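[1] Sharing a model that was predicted from the sequence below.
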Amino acid sequence: MIKLNVKDAAIRVLIIESLLDQADNDTASLLSQGIDSEWVENLRNLSSRDALRASHFQNVTMEVTLNEKQLSHAFAQAADERRVRQLKEYFVRHGASVSMICKMFKMSSKEAKAAKQLLLSEQRLGRPPMPSPYEREDIHDSWDKIVKTNQNSPIREKIVLLHKIFPSHTLATLWLVINEFEPFGNQGMATKNDQSSQQGTKWDGGSCVHKLVNLSKRTTSNIS
């Protein structure tokens, strides 16, 4: 526990006002601390002028007790909330789709659309264009490295790191690229991509050669 000796006159006034409010509205709390009922009654009858004057008497010790563990937790929570707000704005300003924003921040589509309308004067509709096959190869390689070196980070933080490398593309475009080999029903999950490797996926010119799990053969899908 941390004890602070309060010297500031304005804070001392607030402390006495809080004490008087408790005497009026929560007498039981004061009595449970062993305070004499007559003293509590005197508080209730104290004039505001006398209470204000008494707060300036420095010979009256006023201390505030703080729980440092709870305070540290509160500081960390405030920092996390600020970071989430910053990430939301980053995602909106850099072209994340509504569905992507909903998934990353557990927002409703209505909230995500409202955020985009608030922060963007104009919005491009439709599916974003895909980069060339060779650039997609670079994006996949960078994504693999980010996933390996930031295993404990949330996926939204990893996507921001990817966008720092490829700032010319929107977040929606990068999201489509890192999910392009997912089954249609799992689009937007990035589950296989968000592992230590992409299960042996490699590129061969303009085509992508997949090493299929539990199968000995390879299938090749042409990418235009």
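    Sure, I can see it. Residues are numbered from 1 along each chain as shown.
[2] C-alpha from now on. contacts and neighbour counts both.
    Noted.
[3] Relative to Ile101, how far out is the most centrally placed residue in the chain?
    In the chain, the centroid-proximal residue (CA atoms, centre = their mean) is Val84; its distance is 2.4 Å. The gap separating Val84 from Ile101 is 12 Å, by CA to CA, to the nearest Å.
[4] now Leu43
    Leu43 is 54 Å from Ile101, by CA to CA.
[5] Which one's more surrounded, those two?
    Ile101 (25 against 18; other CA atoms under 10 Å).
[6] who touches the residue nearest to that one when sequence neighbours are not counted in this structure?
    The shortest distance from Ile101 to any non-neighbouring residue, by CA to CA, 6 or more residues apart in numbering, is to Ala112 (6.3 Å). If you count contacts by CA atoms under 8 Å, 6 or more residues apart in numbering, Ala112 has them with Val98, Ile101, Cys102.
[7] buried stuff in the lengthiest helix in the chain?
    In the chain, with assignment by DSSP state H, the single longest helix is helix 68-93. Residues of helix 68-93 classed as buried: Leu87, Lys88, Phe91, Val92 (neighbour count, 16 or more other CA atoms under 10 Å).
[8] again with stretch 30-44
    By 16+ other CA under 10 Å, the buried positions in stretch 30-44 come out as Val40, Leu43, Arg44.
[9] hmm, who's touching it?
    Leu20, Gln22, Ala23, Asp24, Thr27.
[10] Which residue ranges of the chain form helices?
    Going by DSSP H, the chain shows helices at 9-25, 27-31, 37-45, 48-54, 68-93, 98-105, 109-119, 133-149, 155-165, 171-178.
[11] Put this next to the first one:
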Amino acid sequence: MLPLHDAHVRLALLNHIAVRLGGQDAQELRAAGIENELLEHLQRLSAADLHRLAAMREPMFAVSVDADRLKAGLRALAVTNEAKAQETYFIRHGASWTMMKKLFKVRHKLTLQRRRELGVHRLAGRLTLPEPATRERIWRIWAAITDTSPRARYYQLHQAFPDLSLEVLEIVVAEFEKDRYVAPANPVPRSPAWQRENEQHAKWHPQPSPI
């Protein structure tokens, strides 16, 4: 048991007991070890008397800790804080509102509000995508990430391309996911879009025949 010496904490507990008495919770208070005579006496005390009682030196309250429930609460808190940190990271690094809705279940208006709070500004108009070679590298790294969590995959992908916004990476990934293609001579997945943009470099130009 952990004794409570702080007068403010004691007063809060005494006020809590008084409220519970007013709410007809005397049975639960008796189950906690408070006798009927004490409950009746506490119920008759004025606010000033409760303050004086709480300020007395003799410890009258102690708490016990449920270690298992405390551990469970700490784990839940860690998960909540991690999710909040991930949400902030994605917004800071240019995630689209559709990505925030898909990965975090965050509504459009809330995404806009969080952007304003974090001072994040999205440029108007169509985004400029990187050149084909960079897009190919993005797809290679995306395909190599083994984590099954979409949040974790996009986070790792952005770590590899920190100069690009998450919205740009989302567009490039969506392009390759939509048009995946495996060339027979190359086991690395390539998209038709990449093939079209690079086919001019892959064409064979025959040498002129000697006369």
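    Here it is on my side, so go on. Since this is a predicted model, take the numbers as computed values, not measurements.
[12] Overlay the chains and give the TM-score.
    Once superposed, chain against chain, the TM-score is 0.75 (TM-score structural alignment, normalised by the length of structure 2); 191 aligned residues with a CA RMSD of 2.8 Å.
[13] quick one on the thing from earlier: with Arg218 of structure 1 as the reference, name the closest of the helices of structure 1.
    Of all these, helix 133-149 sits nearest to Arg218 of structure 1, with 18.4 Å by CA to CA.
[14] what's the closest one packed up against?
    Packed against helix 133-149 of structure 1 by the contact rule (3 or more CA pairs under 8 Å, 6 or more residues apart in numbering; DSSP states H and E) you find helix 155-165, helix 171-178.
[15] Closest one of the contacts of stretch 30-44 of structure 1 to Phe166 of structure 1?
    Using CA to CA, the contacts of stretch 30-44 of structure 1 come closest to Phe166 of structure 1 at Gln22, 58.2 Å.
[16] excluding its backbone neighbours, what's nearest the corresponding residue of structure 2 for the closest one?
    With TM-score structural alignment as the criterion, Gln22 of structure 1 lines up with Arg20 in structure 2. In space, and not counting its chain neighbours, Arg20 of structure 2 is closest to Ala26: 7.1 Å by CA to CA, 6+ apart.
[17] Distance check, that neighbour against Asn36 of structure 2.
    Look at Ala26 of structure 2 and Asn36 of structure 2: by CA to CA, they are 8 Å apart.
[18] now Leu127 of structure 2
    Distance from Leu127 of structure 2 to Asn36 of structure 2, by CA to CA: 73 Å.
[19] Give me the buried entries from the contacts of stretch 30-44 of structure 1.
    For the contacts of stretch 30-44 of structure 1, a burial check counting by 16+ other CA under 10 Å picks out Leu20, Gln22, Ala23, Thr27.
[20] from those, which is closest to Arg156 of structure 1?
    Scanning those for proximity to Arg156 of structure 1, where the rule is CA to CA, the winner is Gln22, at 45.8 Å.
[21] Look up how far Ala76 of structure 2 lies from Met1 of structure 2.
    25 Å.
[22] Pull out the buried positions in stretch 126-142 of structure 1.
    Neighbour-count burial for stretch 126-142 of structure 1 flags Pro128, Met130, Pro133, Arg136, Glu137, Ile139, His140, Asp141, Ser142 (criterion: 16+ other CA under 10 Å).
[23] okay if I get those as a markdown table plus distance to Phe57 of structure 1?
    Putting these into a markdown table (distance: CA to CA, whole Å) gives the following:
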| residue | distance to Phe57 of structure 1 |
| --- | --- |
| Pro128 | 68 |
| Met130 | 72 |
| Pro133 | 77 |
| Arg136 | 72 |
| Glu137 | 73 |
| Ile139 | 68 |
| His140 | 69 |
| Asp141 | 69 |
| Ser142 | 65 |
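[24] Closest one to Lys69 of structure 1 out of those residues, please.
    Ser142 (38.9 Å).
[25] how far away is the closest one from Asn222 of structure 1?
    Ser142 of structure 1 is 22 Å from Asn222 of structure 1, by CA to CA.
[26] again with Leu161 of structure 1
    Distance, Leu161 of structure 1 to Asn222 of structure 1, by CA to CA: 28 Å.
[27] higher neighbour count, these two?
    Leu161 (16 against 10).
[28] ok, now which ones touch the counterpart of the more buried one in structure 2?
    When structure 2 is aligned by TM-score structural alignment, Leu161 of structure 1 is paired with Gln156. Shown in contact with Gln156 of structure 2 (CA under 8 Å, 6+ apart): Ile145.
[29] hmm, 10 Å instead?
    Ile141, Trp142, Ile145, Asp147, Pro150, Pro162 (CA atoms under 10 Å, 6 or more residues apart in numbering).
[30] From Asp66 of structure 2, how far off is the last one?
    Shown here: Pro162 of structure 2 relative to Asp66 of structure 2, a distance of 44 Å by CA to CA.
[31] So which of these two has more stuff around it?
    Set side by side, Pro162 of structure 2 and Asp66 show more neighbours around Pro162, with 12 against 8, by other CA under 10 Å.
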